[in-house]
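**Q** Dropping the sequence and predicted coords here.
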Amino acid sequence: MKKDDAPVRLLQSINKNKKFSGLWRSIDEYRDRERNNWPAWCFLPLNVWHILMVMAEPKFAQKNDSVTLGTINSFSAVLAAIGSWRPTQDIFVFDNEAFEAIAKSDIDAKISVENILHLPAWSIYIKWGKRDYDGFFATLIYEAGESKKYLDLVFLYDNDYNFPKPNFVRIPLQKSLSVYEAINSYKQENIKKQQKIGINSALTEEYFDEINVNDVAVAVSLILYICSESPEIDGITATATINHPRSQK
């Protein structure tokens, strides 16, 4: 790992932000008390990340419109990715040949939910083998209220070594669907929720329509390879599991 890696710079920017002062200590203390209340593959439930985001930006709590809700959702997803990645800080790099081979995977293939849950840590960072992004976080997320599980992908645009610009996609893992089906399922779920409380869903529809499904499919294929029973990965041993990941200072 290098100090100029995009995920490291993102973590450092949060550490320097006074709004998040004491954040990691509070999270560690909360996990010590409550971690038996959710699955071991999740670092913190989704609602906790939302609360932490609103605490850092109290102005979000004063509004209930589609823009604010979308901002809270995106910001808390990025915070969840970096916060869940922070304890282990695993970065996976595929060689060009392997990346290209996996990138040709069938986009219509069903996502193996059980395999995804074998991620070697709560969140990992995978370098992207093309120029489009620096890489992406893959984070397992649990929604406690409805007992739902998700795979969060946060792609980082490197931005010429300045602050990495994140782009967030959430994939429901309730059942085995293709990437397109999973994204569309989550889109319809969000639109129904917004319409129920009288919020205009136009921005939500626009957000989902702009998702690059092909890139998401490649990302999921890379993750599934890492989660396979015997991946050829240097530096990874059988002792690194979701229940007992290696800690990193």
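**A** Nice, I can see it.

**Q** For the rest of this, base every contact and every neighbour count on C-alpha atoms.
**A** OK.

**Q** Residue 72 against residue 56, yeah?
**A** No: at 10.8 Å, residue 72 does not count as touching residue 56 under the criterion of Cα atoms under 8 Å.

**Q** Among those two, which residue is more densely surrounded?
**A** residue 72 (20 against 15; other Cα atoms under 10 Å).

**Q** Got another one to weigh against that:
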Amino acid sequence: MGLHFLDIWPRLDRLRASCLDGTEGLPEHWYLPFNAVMPVLDEVLEEMVQAGMTVGTVPGPTVNMLATLAGWRATQGIYRFDRTLLDALIATPTEGKLPTGLLSRLPEWTVYIETPGLRWTDEPLLGVFAQVGSLPDGGEALTLVGHLDHAERCVSGVSIRLGQDTIEESLEAGYVRRAAAGMAIDGLELSTLHHIVPGVISLLLYLSSEAAEVGDGTRQPTRPVPRRTKKGRRMFPAERQTPWDVGVRLGAALRRAVAGEERPVTKSGNTNASPVPHVRGAH
């Protein structure tokens, strides 16, 4: 993405610094206000045109995509769910309004979740970037950006308004708005969105819950603080990607339950069978 837009990442780093130094500041779970990215992108595109570079049509969702990926560069966390837990969570229905307060507790500004087994139209979906950010009317949206292949190709972000619409209503409204504006969603059918998005949101709700099992217990993901430089506070990208194993013990317990494993018989003659674990919606 950074290769397509000249010098975009340092500019967005400076934008974040200016937002932090502003009178209103930023909510802790926002990396950038999505609407503040547009002027920066316009400036970059104008400079590219003046330099004689060919600039094609930039889809509207690119703004949210840039804000989401900029937030991920600061931490570069990769969340790898235990496969049994991942399948169970994806199969758990997500109904009703999305809880804004819960999703604001994602462990990093932007999380990247590996999604083995999911497909984006006819291609494997390797993972999804997810971030909560602002809407122009003051509301909040969850933006999801799909990662399709190891060449770092991403697909336009899908934004779901929080706290008001159901997932289905929000997806359909966004799809209709894009279609009316002539903006295709990478050839994606609405039915495919309905198939992918609720499962991804279930994974995010687990990551946001107090009971989430992330890592090996010796360390936890964090949101880094800006560094002070001669030019003011700056947020620099993480030096390397950091993998986080998610739900290893819970996934193992689910497999034991499915296999019908029991604890050894006790001296009293009781089998002392392990309780069957189950996946509940995050609270």
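**A** That came in fine, so what should we check first? Note that the structure is a prediction, hence the values are computed from the model and not measured.

**Q** The stretch 1-150 of structure 2: helices as residue ranges?
**A** 8-21, 34-50, 62-73, 83-91, 100-103 (DSSP state H, counting those that start in this stretch).

**Q** which position in structure 1 aligns with residue 29 of structure 2?
**A** Correspondence of residue 29 of structure 2 to structure 1, assessed by TM-score structural alignment: residue 41.

**Q** just to revisit the earlier point, among the helices of the stretch 1-150 of structure 2, show me which one is buried the most.
**A** helix 62-73 (a mean of 24; mean count of other Cα atoms under 10 Å).

**Q** how far out from the middle of the chain is stretch 182-195 of structure 1?
**A** With Cα atoms, centre = their mean, to the nearest Å as the basis, stretch 182-195 of structure 1 stands 18 Å off its chain's centre.

**Q** Could you list the buried residues of it?
**A** Buried residues in stretch 182-195 of structure 1, defined by neighbour count with 16 or more other Cα atoms under 10 Å: 182-184, 187, 191, 194.

**Q** which stretch among the helices of the stretch 1-150 of structure 2 comes nearest residue 201 of structure 2?
**A** helix 83-91 (8.3 Å; Cα to Cα).

**Q** quick one: the closest one to structure 1 mean distance?
**A** Once fitted to structure 1, helix 83-91 of structure 2 is off its aligned match by 0.9 Å on average (mean Cα distance after the TM-score superposition for structure 1).

**Q** can you pull the contacts of the match of residue 29 of structure 2?
**A** 117, 121-122, 140, 242-243 (Cα atoms under 8 Å, 6 or more residues apart in numbering).

**Q** could you dump those to TSV with distance to residue 80 of structure 1?
**A** Shown next, in TSV, are the contacts of residue 41 of structure 1 (distance: Cα to Cα, whole Å):
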residue	distance to residue 80 of structure 1
117	17
121	13
122	10
140	9
242	16
243	18
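
**Q** Pull out the buried residues from those residues.
**A** Looks like those have 117, 121-122, 140, 242 buried, using 16+ other Cα under 10 Å.

**Q** Just want the most central residue of structure 1.
**A** residue 152 (3.1 Å; Cα atoms, centre = their mean).

**Q** Now do the contacts for that residue.
**A** 77, 81, 137-141, 168-171 are the contacts of residue 152 of structure 1 under Cα under 8 Å, 6+ apart.

**Q** Need the counterpart of residue 125 of structure 2 in structure 1.
**A** Under TM-score structural alignment, residue 125 of structure 2 pairs with residue 133 in structure 1.

**Q** Check the gap between the residue nearest to its match when sequence neighbours are not counted and residue 134 of structure 1 for me.
**A** Nearest non-adjacent residue to residue 133 of structure 1, counting by Cα to Cα, 6 or more residues apart in numbering: residue 157, 4.7 Å away. Distance of residue 157 of structure 1 to residue 134 of structure 1, computed by Cα to Cα, to the nearest Å: 6 Å.
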